[in-house]
Structure formats: structure tokens, C-alpha cells
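# please work out how this folds:
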Amino acid sequence: MKRYIIYLFLCLVSSLSLLSCMDSYLGIEQLDLGGGKPEKLTVDKVVSKPGALEIHFSLPAGNPKHSQVIATYINKAGNEVEFKVSRYSHIILVEGFTGTNEVSVELAVVDEGGNKSDITQVREKPLLSPVEIARQSLLATPAFGGVKLEWENKEAQPFAIHILTEDQIQMGEKTLIEDPSKTIYSSDSLNTATYIRQYDNVEQKFGFVLSDKWGNRTDTLIELITPFKEQLIDFNTVKPVAYFNPSYGTSGKDYALFGYNLETGVQNDGIAHSANFGPQTMFNGITAANNFLAYKFFKIPEGQPTQRTYVHDLYVTFDLNQDLRLSRVQIYPRPSASYLYARSSVKRFRIWGTNDANTTRWSKFPEGWILIGEYEGKMPANMASITQEETDYFYNKQEYAVSEDNKNPDAKPTESFRYMRLQLMESYTPTETFYTINEFKMFGEVLKSY
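Prediction:
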């Protein structure tokens, strides 16, 4: 029993001795290993970056107990901002600055016991921040049904564009109120333009404010803008036509036998997999399904009966049952991950149009028809690492402005038409033998209904 009491006494003494060596560091009890505070670090070089300072430093030699380096500064809101790197790094990136005035950053070395060195101060001027560059370059112009926004984000830094519109707070008094549902998030150096809709065809005041992850907000860009008149084209009015001999089948067909009309020489429409995947499913209001699927024709080279080369141009023809002038179209591909910028998803296409005045419209093509526009889908900045923003764009926001996004100088995007012939020209995987589209949504101005 006596031996047991002596053992407990020794444990208690040891515990008290250990606690006497403890010190509080950032709210966590750290073991004080002695030796006093570490020496100051040495700043070797400071590189100015957009909204940041890249500080190169050297730790004092001969102290293996260094744990980390901490950099702090006080932002414009009066709050302390802190950055940390381990002892194995010799560079610390301090971010969140705005403006190009000189800023002050304090650096300190912390050892394993929580001891902190004296401060090393750095004073330098950062470059203009990405959110400020975006604000300076921000351009708001009228678009069909809304506003087109364009900006720069060469550093691919994340920031948000907040949209403000007028709201009446009391009789005769209006103010700009933010609409959170319209907020635009940018983190891409390529996709730096978008549209905000739907707004009436009247002059109205818009405000645009940008903010970044550090809580910085720019001043407000205020513009008086009159959106162009636009409406969503009712998909129920759009019907496929059979004048170019569309067919059904479970694979491609020989172009020499089925690909064109022997009397007119005009290429026939494509081969839909079945009625459940036929042209009408492209206009049924369903944006997330496995709808339209049509196979390409193939050609057999002379003397090589086992070889096939595919005709990549595939046509689908519709009667819109109204004369309209298109402003933009949206394509909704299959939502499966395997179709993301890949497989049979349509990458390049043309829109052809004509009207009732063209009496030879079913016997001649492209003669008598008008090329409304040619369009090509965007590619991710890095196919090996597709961002969430790029994924969301492809599945839900793949939009083409009929005039601005047209790639063909011979096209006439402002012409009105009743009959439409889609020319699917290229899929994201060129070797695919078919094309798929879930929905082809159209916007514009209806001039006449039938």
C-alpha cells in the first residue's frame, strides 16, 4: 500500500511539473520547450501580384524547432487577415488587397512551443486586384430580353457580380435593390460574358457591384438600359416535316442508297433511332432526358466494302408555324457525365431558314434558303479538370446569341423565317456515328402566326 501511495505522489509531482512548462498559444495549450522566442526571419524578395504580395523569406539558421511563419495585415474594414505557411516553405502569398497604395504586412516565426519572434515588417504596393480589373472592364449592353455583361478575369480568380434593379420602396421613390437570384459567379479566364434576363422592353436602371472572397466590394456601375424585345418561342407550335425524307433505324445507312433524293439531289434528313428519339422530342419542353438521337449516313469507299466513312452533316427540318426573327437559342445535351463535352453532344451546327415565298423550298437546298448562322460550342479551359462552372454551363446554360455568336460571314442572322433546317456538323467526339440533343430552345420576336 505504501509503495502504491508513493507511486501516485510521483505521478502527481510529474504532472504539476509538466503543467508548469505549458503556455497558452492561440487558445490551445502548447508545450513550452524552452529556449526563448525564435529569431526574426529575413525577407529576401517581395513580388507584387494582382491584389497580393508574394513574400520570399529565409528562416534563421540553426533552430530546428521552427514550426511556421505567420503573415498578418489589417484590411480596409479594420479586421486582421492572417496567412500561414510551414517551416518547409520559403514563400508566403498574402492576398486580399485592393488598390495600388503601399500596404503593411507583419511576419513572425513561431516555434513548436508557440513562442513567437519579433515582427518583420514588409511595406510594398500590390497590383490592381482581379475584382477591380473586372470592375474597370465591366461592360453592360442591351440584349434581347435583358442585358449582356462582359468583363476580364485573366487571373481566373473567383468573384461575384451582383445585379441590382430598381424597386419602389414608397410612393414616388425608387431605389436599387440586389436580386440574389441573378448573381453571377466567375472563376474562369475564358467564360467572361453572360446574359441576365428576363426584363421588359422598357428603359430601366441597372446596377452592378463586384465582390471577392476577401469581402472586398467595388463601387457600383449604374447604367440606363432598354432591353430588346424578346419572347420564348412556344415549342408546341414547332412540328417536324417529312419533305426531306426523314427515316427511322437503329444504325446509320448507306449514303449512296438512302442519303439523298435521287430526283433533287438534296440530302435527306437524318435517321432517328425511333419515334421516342425522333425530331419532335427536340421540341417538347424537356431539358433533362435522353431524347433526340439520329444516326449519320456513311459512305463505302470504292473497292473497300468493309470500310466506312461517315457523313458528319446531318439535317433535321421543321415548320415553326410562325414567322419569327431569332435572337438566341439554347441547346440542352444529355445530362449523363459521359456526354459532358464529349460523345454525340453537338459542338457545331448551322441554322437555315426560309418562308412561304420560296416555292421551291422542298426541292432545292441550299438554293432559296437563307443561312441564319453557324455556331460552335465552347471548350473547357482544361479538359482534364473541368470546373463546376463549366459543367453547369454545358448542361444548363449552353446559349448562342444568333447575331453575336455567329461564325459564318455569309450568314444573315437578322432575317425572319418560318421553316427551319438544322444542320448538325460536328460532335464533341468526331468519331461518334450519331448526334443527340435533349431540347432546342428558341427565343426571338414572333412576326406572324399561322
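# contacts, neighbours, all on C-alpha from now
Noted.
# shouldn't Val81 be in contact with Ser104?
No: with contact defined as Cα atoms under 8 Å, Val81 does not count as touching Ser104 (11.8 Å).
# shared neighbours of those two, anything?
Residues touching both Val81 and Ser104 comprise Tyr73, with contact defined as Cα atoms under 8 Å, 6 or more residues apart in numbering.
# where do the strands sit along the stretch 1-150 of the chain?
Taking DSSP state E, counting those that start in this stretch to define them, one finds strands in the stretch 1-150 of the chain at 22-25, 28-31, 42-49, 52-58, 66-74, 80-86, 91-95, 103-111, 120-124, 139-143, 146-150.
# any chance of those strands in a markdown table, with mean neighbour count and distance to Phe318 too?
Formatted as a markdown table, the strands of the stretch 1-150 of the chain follow (neighbours: other Cα atoms under 10 Å; distance: least, Cα to Cα, whole Å):
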| stretch | mean neighbour count | distance to Phe318 |
| --- | --- | --- |
| strand 22-25 | 14 | 73 |
| strand 28-31 | 14 | 71 |
| strand 42-49 | 15 | 54 |
| strand 52-58 | 19 | 55 |
| strand 66-74 | 19 | 63 |
| strand 80-86 | 14 | 60 |
| strand 91-95 | 19 | 55 |
| strand 103-111 | 20 | 63 |
| strand 120-124 | 15 | 64 |
| strand 139-143 | 19 | 26 |
| strand 146-150 | 19 | 28 |
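# could you also give me the structure for this second sequence? I'd like to compare it with the first:
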Amino acid sequence: MKNLFWINILPLLLLLSCKEEQPSVNIDDTLPAPQAVKNVTVKNLPGGAVLYYDVPDDKNFLYVKAEYEIRPGVIRETKASLYTDTLLLDGFGRQGEYAVKLYSVGRNEKPSEPVVVQVAPEEAPVRQAFHDLALTEGFGGVRLFFENPYMKDFAFCLIADTLNNGDWTALQTFYSKNSSGVFSHSGLNPKPIKVGSYIRDRWGNTSDTLVSTLTPLFEYMIPKPYGVFNLPSDSFEPAEGNAGRYAITGLWDGITNVENSNIFANSHVEPMPQTFTVNLKQSATLSRIKVHQRIKNEYTGSMVKKFELYGSNSNNPKDDLFGGDWVLLGRFESVKPSGPGAITAEDRNYANVQGENFELVPTDEIPNPWVPVRFIRFRTLETYNGPSERGQVIIAEISLFGQSTK
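Have a look, this model is predicted:
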């Protein structure tokens, strides 16, 4: 029995004996601060700079710290470990000369005497982006166009002087780090209004303000409820066993904050591309379509990424999408405002709560998208699952806007 006991614990003893001993780090508070860095050179960048230097040959040396003022009263601190000889400085919103204090810091957190260097950042991305900012009137509001060549995290702030007395109020803030794009703000009356826009970066730096007096074009939301008009080739059947929760009528019930009901979700094996048809119950010229994604599923899975919108003014349009009853109104793609990477709270708010706006605009292919229509046909080309021959489509709500042609 004793022999059996030793056999059982022997592997454990061997395992414990084979573990590497972790070296302990002895911090000596009596050691002096390390020597300062030497031979510092500067490479200026848009809104920042890179510092190159020689690190001290000192066993107590742990990292380099830089302290600098990015604007009056705002001090920024950045660090670089002992394993590198470069340090990136960022957060500058204006061009000019800035003093930077460089410290060598020991393991005991004692800093050396500072080495002061001067940097002269080039024009900051937040100010460069301002040069390409543009405002135009849109249906029921205004449109904001932007370029963001450095793909920085920006807030695009839209403001208005609604009383024309110099008192500006916030209308909406859009967030994006995409290289370019357009945002729309709706809900404005069709009369002249002074609007402005400026850009804010992640450090609180702001651009100048672009101001323009615009007159929004008249539009209204096509009244709901819309009507069911299923054509033979449409993919309108609810997901398997969920007819009561995922019917096509969920597209216009006004509910967007419920995940597992009051949405349209069709079968998982429907062919792609796939269509569904909606009866507007009146003749109208459309200005935009708003699409709300399913809550807690934004920009993933079966949410629509690419689609086409068709319209027909026939009283009883035929099924053949390319047979003459239907006209192409626009091709669209859903784009996550924050750009590549994680889905942010602002992304989710835009996709589900606010709804993605897709505006009908003239193109070489579609010189006049503003034709009277009684029915629309929504043709999904691709979801966030990626290209496929079959798949499910999920949409929480759609709303159509435009002008009645009665």
C-alpha cells in the first residue's frame, strides 16, 4: 500500500520539480535615478512626432516618460519601455513649437533630470479633415460629407442656429474612422436654416466650424402600416417554426427594441440574392429608406450588408424583376461608422435605434431615382455573413420617406 502511495504522488513531485522558478524582481529604493537619455532626434508628423534616443546603460532603468502640453492646460504623458529607443507623441491639435520633457525612470520609479526637446507637429488630421468637410441640403434635412485619409476616430458634430440669433444648438453627432462617407440628419422643416459642422478628435481637439445656410427639401414618412404583397419568387416565409414572431409585417410595426419578435426573419435556406415586396398603399416619389438592424446583432450574421431597391407604379406588378414593371432606384451598402474593428456603442445606436439612412441619389446608372412608385422591392445581395448562395435575412424595421404623387 505504501509503494502504491509513492507511485501515485511521484508524477506530481516530478511536475513540481520541473517548474521554472520565476526570478524575483528586487527593487532597491536606495538606488539613484538612471541617467537621462542622450542624442535625442525628432521626426515631426501630422498632429504628433517621433523621438529617437539612446537609452542609458543602467540596470535600474525601466522606461522613458514624456510629458508635454497638447493645448493650454492639458498635459499628456506617454511612455516607452526599456526595450525600445523610440517614443511616439500624439494628441497635438495645432501646429507650432511645443516643449517636451523626457525622463528616464528607474525600477524604483525615480525619474532622471528632464531632457527638454522641441517638436513642431505638422497639421493635425482633425484640421486636415476639415478642408474636405461639406454640407448640402437633403430631403427633410442636411447631408454631411467627409474625408478622413488617416482613418482617425472622429466625432462629426452638426449644430444649428435655429433662431438665427447666434445661439447654436447641437443637432446630432456622428462617429466614424472610415476614410470617407456621408451622414444625413433629418427632421428639419423645408425653410432656410443656418447649420454648422466641426470635427472633434479623441483628445478633445476641434477643427474650425463650417457654416452654411441651407433649405431642406420637403419629405415625409410614407404612412404605415404598409401592405403585404408577396410575389412567387419572393423570400417572405418566416424562419422555421416562427411564423408568429418573424412575419414580414414586423418590418412596419414600429418596434425595434425587441430581439426575438416583431422583426422580419426568413428561412435559413432561402436563395441569395433574395427579394421581398412591400405595398406602399399610395403613389410616391421616394427620397430615402431607413433600415433598422436587429438589436444586439448589429453588423453581424444575417443583417443586410448590400442591397438594391426597386420600385413599380403598376397597380399589379408582375414577378419578373427585369421584365419592365420594375425600375432600379438605388444600390446600397451598410457601413459600420466606426470602421474596421470592434462594434462600438455608437455603431449599435446608429444601426438599431436611429436606423441606417440610405438616400436615393442620381448616378450614371440611375440618372433619376425619383420616379413615382406604389410598390418597392428590397433585393438583398449579401448579409454580414458574407457572400453565399443561400442564407437568412433579418431586418427589424424599414421606413420609406418621400413625397406623395396623388
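# care to give me the TM-score?
Aligned and superposed, the two chains score 0.79 in TM-score terms (TM-score structural alignment, normalised by the length of structure 2); 370 aligned residues with a Cα RMSD of 3.1 Å.
# among the strands of the stretch 1-150 of structure 1, which is nearest Leu224 of structure 1?
Using Cα to Cα as the measure, strand 139-143 is the one of these that comes nearest Leu224 of structure 1, at 9.5 Å.
# residues contacting the aligned partner of Glu39 of structure 1 in structure 2?
Superposed on structure 2 with TM-score structural alignment, Glu39 of structure 1 falls opposite Gln35. By Cα under 8 Å, 6+ apart, Gln35 of structure 2 lies in contact with 56, 58, 104, 112.
# and those residues, which two are the farthest apart?
Asp58 and Ser112 (11.9 Å).
# ok, the two, which is more surrounded?
Using other Cα atoms under 10 Å, the more surrounded residue of Asp58 of structure 2 and Ser112 is Ser112, with 19 against 11.
# do I have it right that the more buried one meets Lys65?
No: using Cα under 8 Å, Ser112 of structure 2 is not in contact with Lys65; the gap is 10.0 Å.
# and for these two, which residues touch both?
Applying Cα under 8 Å, 6+ apart, one finds that Ser112 of structure 2 and Lys65 are jointly contacted by 103-105.
# quick check: of the residues you listed, which lies closest to Gln172 of structure 2?
For these, the nearest to Gln172 of structure 2 is Tyr103 (42.4 Å; Cα to Cα).
# now which residue in structure 1 aligns to the closest one?
Residue mapping for Tyr103 of structure 2 onto structure 1 gives Ala108, with TM-score structural alignment as the criterion.
# returning to what we had before: could I get the shared contacts of Ser112 and Lys65 of structure 2 as CSV with distance to Gly402 of structure 2?
CSV is the format used below for the shared contacts of Ser112 and Lys65 of structure 2 (distance: Cα to Cα, whole Å):
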residue, distance to Gly402 of structure 2
Tyr103, 62
Ser104, 64
Val105, 64
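# ok, and what's touching stretch 164-178 of structure 2?
With contacts defined as Cα under 8 Å, 6+ apart, stretch 164-178 of structure 2 is touched by 148, 151-162, 183, 185, 193-194, 337-340, 346.
# returning to that earlier point: quick check: neighbours shared by Asp58 and Ser112 of structure 2?
Taking Cα under 8 Å, 6+ apart as the criterion, Asp58 of structure 2 and Ser112 both touch 34-35.
# circling back to that earlier point, among the contacts of stretch 164-178 of structure 2, which lie within helices?
Residues from those lying in helices, with DSSP state H as the criterion: Glu346.
# of the contacts of stretch 164-178 of structure 2, select the buried ones using a PyMOL command.
To isolate the buried members of these in PyMOL, using 16 or more other Cα atoms under 10 Å:
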select buried, resi 148+151+152+153+154+155+156+157+158+159+160+161+183+185+193+194+337+338+339+346
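# one step back: against Lys154 of structure 1, how distant is the match of Tyr103 of structure 2?
Noted for Ala108 of structure 1: a distance of 32 Å to Lys154 of structure 1, by Cα to Cα, to the nearest Å.
# ok, now His66 of structure 1?
Distance of His66 of structure 1 to Lys154 of structure 1, given as Cα to Cα: 37 Å.
# one step back: Thr42 is in contact with the match of Tyr103 of structure 2, correct?
No: at 10.1 Å, Ala108 of structure 1 and Thr42 do not qualify as touching, with contact defined as Cα under 8 Å.
# any shared contact partners between those two?
Thr120.
# alignment lookup: Phe332 of structure 2 to structure 1.
Checking TM-score structural alignment: Phe332 of structure 2 goes with Tyr375.
# sorry, back to before: between the shared contacts of Ser112 and Lys65 of structure 2, which is nearest Val126 of structure 2?
Using Cα to Cα, Tyr103 comes nearest to Val126 of structure 2 of the shared contacts of Ser112 and Lys65 of structure 2, at 29.0 Å.
# from Ala66 of structure 2, how far out is the closest one?
In this view, Tyr103 of structure 2 and Ala66 of structure 2 are 6 Å apart by Cα to Cα.
# packing partners for the strand of greatest length in structure 1?
Among the segments of structure 1 that qualify as a strand by DSSP state E, the longest is strand 314-332. For strand 314-332 of structure 1, the contact count by 3 or more Cα pairs under 8 Å, 6 or more residues apart in numbering; DSSP states H and E identifies strand 239-240, helix 388-396, strand 399-401, strand 417-427, strand 439-449 as packing neighbours.
# return the most buried member of these.
Stretch with highest mean neighbour count among those: strand 417-427 (a mean of 22; mean count of other Cα atoms under 10 Å).
# which residues in structure 2 does that one align to?
The aligned range for strand 417-427 of structure 1 in structure 2 is 373-383, by TM-score structural alignment.
# that stretch vs structure 1, average offset?
For stretch 373-383 of structure 2, the mean deviation from structure 1 after alignment is 2.5 Å (mean Cα distance after the TM-score superposition for structure 1).
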